[in-house]
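Peer 1: Pasting a predicted model and its sequence here:
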Amino acid sequence: MDVKALLRPYPDWLAHLESLGGFDLALPGGDLADELLRLAVPHEDVNAVLAARPEPGTWQWWLAERCAHSLVSTMGEMADPPPFQSLPELGPYFYVYVFLATLPHTRAYHRELGVPEEVSWATFTDLGRNMAVHRKRFGTGGLLVPYWFMLHARGILYELGRLQFNRDTLGRTTGETLRAAGLPVGPGSPSLGVHVPDFHGPLTPEACDASFERARRFFPRHFPGDEVRVMTCGSWLLDDQLARYLPADSNILAFQRRFHLLHRFDNSDLLAFVFGGDAPSPGDAAALPRRTRLERGIADHLAAGGTWYGRMGWLPF
């Protein structure tokens, strides 16, 4: 296969990879299966991942070298490299090997920063979690949105208990809104992004309290130059319409009440987040499962002609 022809629809990505050149791609030796299990790769995917190992001299190896080089060369940098693309020709597990090859470099970066080992490994196991989410949504093996794990591999995102946090900067709309509200921030100001991973237990107020407290200690200690003043979250969990369908003491509403809510945005992924592979098309609300109060509320809202949104929110750091 002509790999450059494959990447031609993504000229910025191709130019970036070509500018990097080769890389000493060292894939894990020994019992790779144990390494995959340590990263929480689902058991049903382990054999298929092992069988998909790229071989030196192939076009897959050429691309894996440069993808790994892209991550390592931008380790800790706030400017994002061009995102990895999900291409059928790569197969479902190609990027698993890219991240495995990058893992020693990420761990070395963590050690330089003094990041505790348990935080490193909790962060890395999001690789397996995102493979589990892929199977939940599509019923097949694979790695959901591989560009997401680029944040972990580049030392930008960290899992601190129930929640994940990534170093970030405020976008134009959010930054201007917060500046207009009198906060000493604006577009481009340092911030933290807040994320709620799947398959990680209930989103209880106590668990969230602990995560936010850890974040307020962790980032000033390991990234003292960032001068973060706000944390932001953009999620379907912050759609204030949920209050019509959930009890006031629900974990979702408790999480939502932590934030000052800002603008809405389209959120076509909500059904996949909530229903996984059971989600039909958005126009077929009658076919949605109604197993929980949340599912019933979402389905009833759509059946009545309503629309669900994502919402941006912020809270002080």
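Peer 2: Nice, thanks for sending it over.

Peer 1: alpha carbons only for contacts and neighbour counts from here, please
Peer 2: Will do.

Peer 1: residues making contact with stretch 194-206?
Peer 2: 129, 133, 162-166, 231-233, 251-252, 254-255 (C-alpha atoms under 8 Å, 6 or more residues apart in numbering).

Peer 1: which residues of the stretch 1-150 of the chain fall in helices?
Peer 2: 3-7, 11-20, 32-38, 43-51, 59-73, 94-113, 117-124, 126-138, 146-153 (DSSP state H, counting those that start in this stretch).

Peer 1: Residue 213 is nearest to which of those helices?
Peer 2: helix 117-124 (14.5 Å; C-alpha to C-alpha).

Peer 1: which strands and helices sit next to that closest one?
Peer 2: Helix 117-124 sits against helix 146-153, strand 157-160, with contacts defined as 3 or more C-alpha pairs under 8 Å, 6 or more residues apart in numbering; DSSP states H and E.

Peer 1: Kindly calculate the angle that the longest one makes with helix 94-113.
Peer 2: Read it as helix 146-153. 20 degrees (axes from the mean of the first three to the mean of the last three C-alpha atoms, to 10 degrees).

Peer 1: hang on, the earlier thing: and among the helices and strands packed on helix 117-124, the most buried is which?
Peer 2: strand 157-160 (a mean of 24; mean count of other C-alpha atoms under 10 Å).

Peer 1: Which neighbouring elements make contact with it?
Peer 2: Short answer (3+ C-alpha pairs under 8 Å, 6+ apart): strand 157-160 packs on helix 117-124, strand 163-169, helix 205-222.

Peer 1: Alongside the first one, take a look at this:
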Amino acid sequence: MNNTFLFDTGLTDHHLALIKDRYNQVKELPLHRVLVEKSIVLLEEQDNKALFLLFDQGFKELGPLYPLVLMYAVYPSIVALYTHLGISDAVRQATLSDTGLWVKTYENQHRGLTGLDRYGWICRDLCAKVLRLGRLEFEQDPFRFPYSIYYDRQLMRYRAFAQDSLVCTDGGYIGNSSGSVTGAGSWSTTCSSDDTLLFAHEVDQGLGIISRTPIEIPLADLTNICTKDTLVLSVHIPEGEPLTPSLVDASFSLAQAMYSPTLFVCDSWLLDPELSLVLPPESNICHFMQRFKKFPVSFSTPQIYERVFGFGATQSDIEAWECTTSLQKKVQAHILGGGIFRTMGGYIPAPVGT
């Protein structure tokens, strides 16, 4: 099991020695035994939310290394689940390699101390709710954004409309994660329909903003593709390899073959159209961003801050940052010049390319 655990997770022999040492310290504890027994049951049920609570309890009561200890203790059950679901060893290894990335992040943030605090995400990997297929990760779940997406048969294109009562900024973005909007000129969306017409605010899917003026559209022209809670395939972008168009194309093809989704959906700093003002159009990031039809999403802090500069970075931190990469320098210069970055949502109709 040791070799499989290391190969799958991307951890090192040093990590394994730490984990086994801690395991020997806790293996007779009643709490550890209960957490292991319950985790095995929840893995069989693929209940990542309940599994998270167990990992969280272990982290809080037995320390930051314990989530890795618990993962090690139940690893045969993790492998058995993937096998039962017919998921290949290669996909399992690619998916669970997230563990090594997050352990490295923890070590960088805690002066070399080994631990894992992103177990909420890792539990989705352990339960095979998220799978890495090539460069990207995919997760089948309900559409959770306040929009309805249609295919307009007359115009032969996809269109997105905001749901009712969204509070928007003057520029057509929606409020932060608590729903509040600051600044003058805020307004709210309206959305209604009868037997023949839809009356709603359309989303500019190039800029990712909501039009302030609602319009009427004949329902007879529209095919409903997606509303809240429609099952879609969420796209996640792990750190690591470049987002080259060929790698991204290959990932979408693998996901299409495995899941046959209606829509691919993503929310990320990588979808922000503002990136086109700081990066060349032929860059991998711009190529990726331009694949998606965009819509605004709620957020507290732009995701680009943590992903480009580090977790916890604020705008004031970034303005004084000693930049070490070209992307940091470009983002910093844009912010100092008054530019605003946002986390952005978007979708791609499936199959990709249609």
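Peer 2: Noted; the coordinates are in hand. The model shown is predicted, which means the values in this text are computed figures rather than measured ones.

Peer 1: ok so, going back, which of the helices and strands packed on strand 157-160 of the first structure is buried the deepest?
Peer 2: strand 163-169 (a mean of 22).

Peer 1: so where in the second structure does that strand end up aligned?
Peer 2: Aligning strand 163-169 of the first structure against the second structure (TM-score structural alignment) gives residues 136-142.

Peer 1: My read is that residue 157 of the second structure contacts residue 151, right?
Peer 2: Yes: shown here, residue 157 of the second structure and residue 151 form a contact pair, counting by C-alpha atoms under 8 Å, at 5.8 Å.

Peer 1: Look at these two and report which has more neighbours.
Peer 2: Neighbours were counted for residue 157 of the second structure and for residue 151 using other C-alpha atoms under 10 Å; residue 151 has more, 18 against 11.

Peer 1: got a list of what the more buried one touches?
Peer 2: 157-159, 222-225.

Peer 1: before we move on, what about residue 74 of the first structure?
Peer 2: Per C-alpha under 8 Å, 6+ apart, neighbours of residue 74 of the first structure: 80-81, 154.

Peer 1: Which PyMOL command selects the buried ones in these?
Peer 2: Buried residues within those, by 16 or more other C-alpha atoms under 10 Å, are selected in PyMOL with:
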select buried, resi 81+154
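
Peer 1: ok, the contacts of residue 74 of the first structure vs residue 315 of the first structure, which is closest?
Peer 2: For the contacts of residue 74 of the first structure, the nearest to residue 315 of the first structure is residue 80 (24.3 Å; C-alpha to C-alpha).

Peer 1: Can you tell me, leaving aside adjacent residues, what's nearest to the closest one?
Peer 2: residue 74 (7.6 Å; C-alpha to C-alpha, 6 or more residues apart in numbering).

Peer 1: swap in residue 11 of the second structure?
Peer 2: residue 100 (5.1 Å).

Peer 1: still on that earlier bit, for the contacts of residue 74 of the first structure, could you give me CSV that also reports distance to residue 67 of the first structure?
Peer 2: Listed next are the contacts of residue 74 of the first structure as CSV, based on distance: C-alpha to C-alpha, whole Å:
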residue, distance to residue 67 of the first structure
80, 13
81, 10
154, 12
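
Peer 1: Out of the contacts of residue 74 of the first structure, flag the one nearest to residue 102 of the first structure.
Peer 2: residue 154 (8.7 Å).

Peer 1: Verify the stated contact: that closest one with residue 104.
Peer 2: No: Residue 154 of the first structure lies out of contact with residue 104 (C-alpha under 8 Å); the separation is 11.3 Å.

Peer 1: In terms of distance to residue 28 of the second structure, which of the contacts of residue 151 of the second structure ranks first?
Peer 2: Distance to residue 28 of the second structure, by C-alpha to C-alpha, is smallest for residue 225 among the contacts of residue 151 of the second structure, at 53.3 Å.

Peer 1: burial of that closest one, as a residue count?
Peer 2: 16.

Peer 1: Tell me the spacing between the counterpart of it in the first structure and residue 228 of the first structure.
Peer 2: Counting by TM-score structural alignment, residue 225 of the second structure lines up with residue 184 in the first structure. Counting by C-alpha to C-alpha, to the nearest Å, the separation of residue 184 of the first structure from residue 228 of the first structure is 11 Å.
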